[in-house]
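Chemist: Model the structure of this input:
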Amino acid sequence: MADSRTTDKETGMVTANEVLMKAYKSRFNEALPPNSENCSGFLKSLGQEMGFYVPNLRADGILAYLEMMTVNNNYVSLWQKLGVGKEGLSKAISYAQQGRLIIAATNSVDYGQSEGHVAVVLSKRIGPHNAPLIFGGSTIAGPRSPGTKTIRMVWNMRKLHVIHFFMHRTIYLGLYE
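Modeler: Here you go, the predicted model:
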């Protein structure tokens, strides 16, 4: 695992958001075809770098896996469901600003597309709606974002009610060690 530590200029401490951003950038163009053209590939590659598991499935399957992991009462899951729609987005923004890894996901049926979509919610918010930036690949250019598009640019906000948000419970993923 690569050492991607960065430091806060004032405190000299490694900041979670900087570590996460460095990991996102390092995995975005990796693989053939590049992860920038594959939302699930980007997330799986990110998991390999940061030390969390993502099954070898497409976006619909990854969403189903995350749902299953958050309702299984036989063990403590590493994933926590934050909610769906506005409530989930509000929690996602709050936790992303705390440096936590947040995944946004939709499945193809609920979203009305031929494929689902998974991406990472960033801590930075911009624009007139103060919307969070998103990092994730896509087979089409519209939803593809190297951390430069807001959630409103990646997903149709009329479909916000079908976007699920998950947080990795472990504050200290592999890159923090």
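Chemist: drop to CA atoms for contacts and neighbour counts, all remaining ones
Modeler: OK.
Chemist: what about the longest strand in this protein?
Modeler: strand 117-126 (DSSP state E).
Chemist: List the buried residues for that strand?
Modeler: For strand 117-126, the neighbour count (16 or more other C-alpha atoms under 10 Å) marks 117, 118, 119, 120, 121, 122, 123, 124, 125 as buried.
Chemist: Export these as TSV, with columns for distance to residue 69.
Modeler: Compiled in TSV, the buried residues of strand 117-126 are given as follows (distance: C-alpha to C-alpha, whole Å):
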residue	distance to residue 69
117	18
118	16
119	18
120	18
121	19
122	22
123	24
124	27
125	29
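Chemist: What is the nearest of those to residue 147?
Modeler: Of all those, residue 122 has the smallest distance to residue 147: 7.4 Å, by C-alpha to C-alpha.
Chemist: So that closest one is in contact with residue 131, correct?
Modeler: No - under the criterion of C-alpha atoms under 8 Å, residue 122 is not in contact with residue 131, lying 9.9 Å apart.
Chemist: Run a quick neighbour tally on the residue nearest to residue 46 when sequence neighbours are not counted.
Modeler: If the residues on either side of it in the chain are set aside, residue 46 comes closest to residue 27, at 6.0 Å by C-alpha to C-alpha, 6 or more residues apart in numbering. Number of residues near residue 27 (other C-alpha atoms under 10 Å) recorded here: 22.
Chemist: Could you also give me the structure for this next sequence, so I can compare it with the first?
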Amino acid sequence: MKTISSLSLLLLFAACGPHHPAGPTVISLNYQQADIQKQFDTLYNYQQASPGVYKGFIEQALAICHGSGKDSVTQDVFSSMYLNLGSGQYDCVTTTVFRFPDGTITATGVFNLTPGDTIAPDHDFPITGGAAAYRNITGIYTRKYRNGVYHVELRYHSTNH
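Modeler: As a prediction, the model looks like this:
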């Protein structure tokens, strides 16, 4: 009987021990300039800080993404870009929503852009939410631009227990 009690206690302690979470889920996507539809609007009624440099922009973009193994993946981007007169760069607050057939993943972050640059710098933004199949996730959205191709990685864990 002592053997069975000891074995039961051992199993109970093992079940209460630390759990090692599974590795993250990774979705890899890519797109090119031809996959992007853009719309820009100037803020402050077209007020310029200097020739060709506006005090702010709003950018909305839609990109058709490839490579996830899922059909019909789009990336919707909304950026507010305000000229920081101290640094001479735009402070860009960006929200990106990836739309998959089974739900959405949202990431939000900040980067700086030099007036005249047309491609945002590489960035890592925290995943701030998801819907449907991606509800209750946390992770990182990484975007890198290399040789005319935008490379995206969504690396996340489910927070469901």
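Chemist: Next, the TM-score between them, please.
Modeler: Aligned and superposed, the two chains score 0.27 in TM-score terms (TM-score structural alignment, normalised by the length of the second structure); 70 aligned residues with a C-alpha RMSD of 4.7 Å.
Chemist: circling back to that earlier point, which secondary structure elements does the longest strand of the first structure sit against?
Modeler: Counting contacts by 3 or more C-alpha pairs under 8 Å, 6 or more residues apart in numbering; DSSP states H and E, strand 117-126 of the first structure packs against helix 39-50, helix 59-71, helix 85-97, strand 102-106, strand 131-136, strand 145-150.
Chemist: next structured bit after the shortest one?
Modeler: Using DSSP states H and E, the next helix or strand after strand 102-106 of the first structure towards the C-terminus is helix 108-111.
Chemist: Spatially, and excluding backbone neighbours, which residue is closest to residue 119 of the first structure.
Modeler: residue 136 (4.6 Å).
Chemist: contacting residues for the closest residue to residue 91 of the first structure other than its chain neighbours?
Modeler: Counting by C-alpha to C-alpha, 6+ apart, residue 91 of the first structure lies nearest to residue 82, which is 6.2 Å off, once chain neighbours are set aside. Applying C-alpha atoms under 8 Å, 6 or more residues apart in numbering to residue 82 of the first structure gives the contacts 88, 89, 91, 92, 164, 165, 166, 167.
Chemist: Strands along the second structure, start to end?
Modeler: According to DSSP E, the second structure carries its strands in the segments 25-32, 36-42, 48-50, 53-54, 56-65, 73-84, 89-100, 103-113, 123-132, 137-146, 149-158.
Chemist: Now render these as TSV, adding mean neighbour count and distance to residue 15 of the second structure.
Modeler: Formatted as TSV, these follow (neighbours: other C-alpha atoms under 10 Å; distance: least, C-alpha to C-alpha, whole Å):
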stretch	mean neighbour count	distance to residue 15 of the second structure
strand 25-32	16	25
strand 36-42	13	50
strand 48-50	12	64
strand 53-54	19	60
strand 56-65	19	42
strand 73-84	19	40
strand 89-100	20	36
strand 103-113	19	33
strand 123-132	17	31
strand 137-146	18	25
strand 149-158	18	21
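Chemist: of all these, which lies closest to residue 2 of the second structure?
Modeler: Of all those, it is strand 149-158 that lies closest to residue 2 of the second structure, at 40.7 Å by C-alpha to C-alpha.
Chemist: quick one: the closest one to strand 89-100, angle?
Modeler: For strand 149-158 of the second structure against strand 89-100, the angle by axes from the mean of the first three to the mean of the last three C-alpha atoms, to 10 degrees is 70 degrees.
Chemist: packing partners for strand 149-158 of the second structure?
Modeler: Strand 149-158 of the second structure sits against strand 25-32, strand 137-146, with contacts defined as 3+ C-alpha pairs under 8 Å, 6+ apart.
Chemist: What is the shortest one packed up against?
Modeler: If contacts are counted by 3+ C-alpha pairs under 8 Å, 6+ apart, strand 25-32 of the second structure sits against strand 56-65, strand 149-158.
Chemist: that older thread, so which of the helices and strands packed on strand 117-126 of the first structure comes closest to residue 23 of the first structure?
Modeler: The closest of these to residue 23 of the first structure is helix 39-50. By C-alpha to C-alpha, the value is 6.9 Å.
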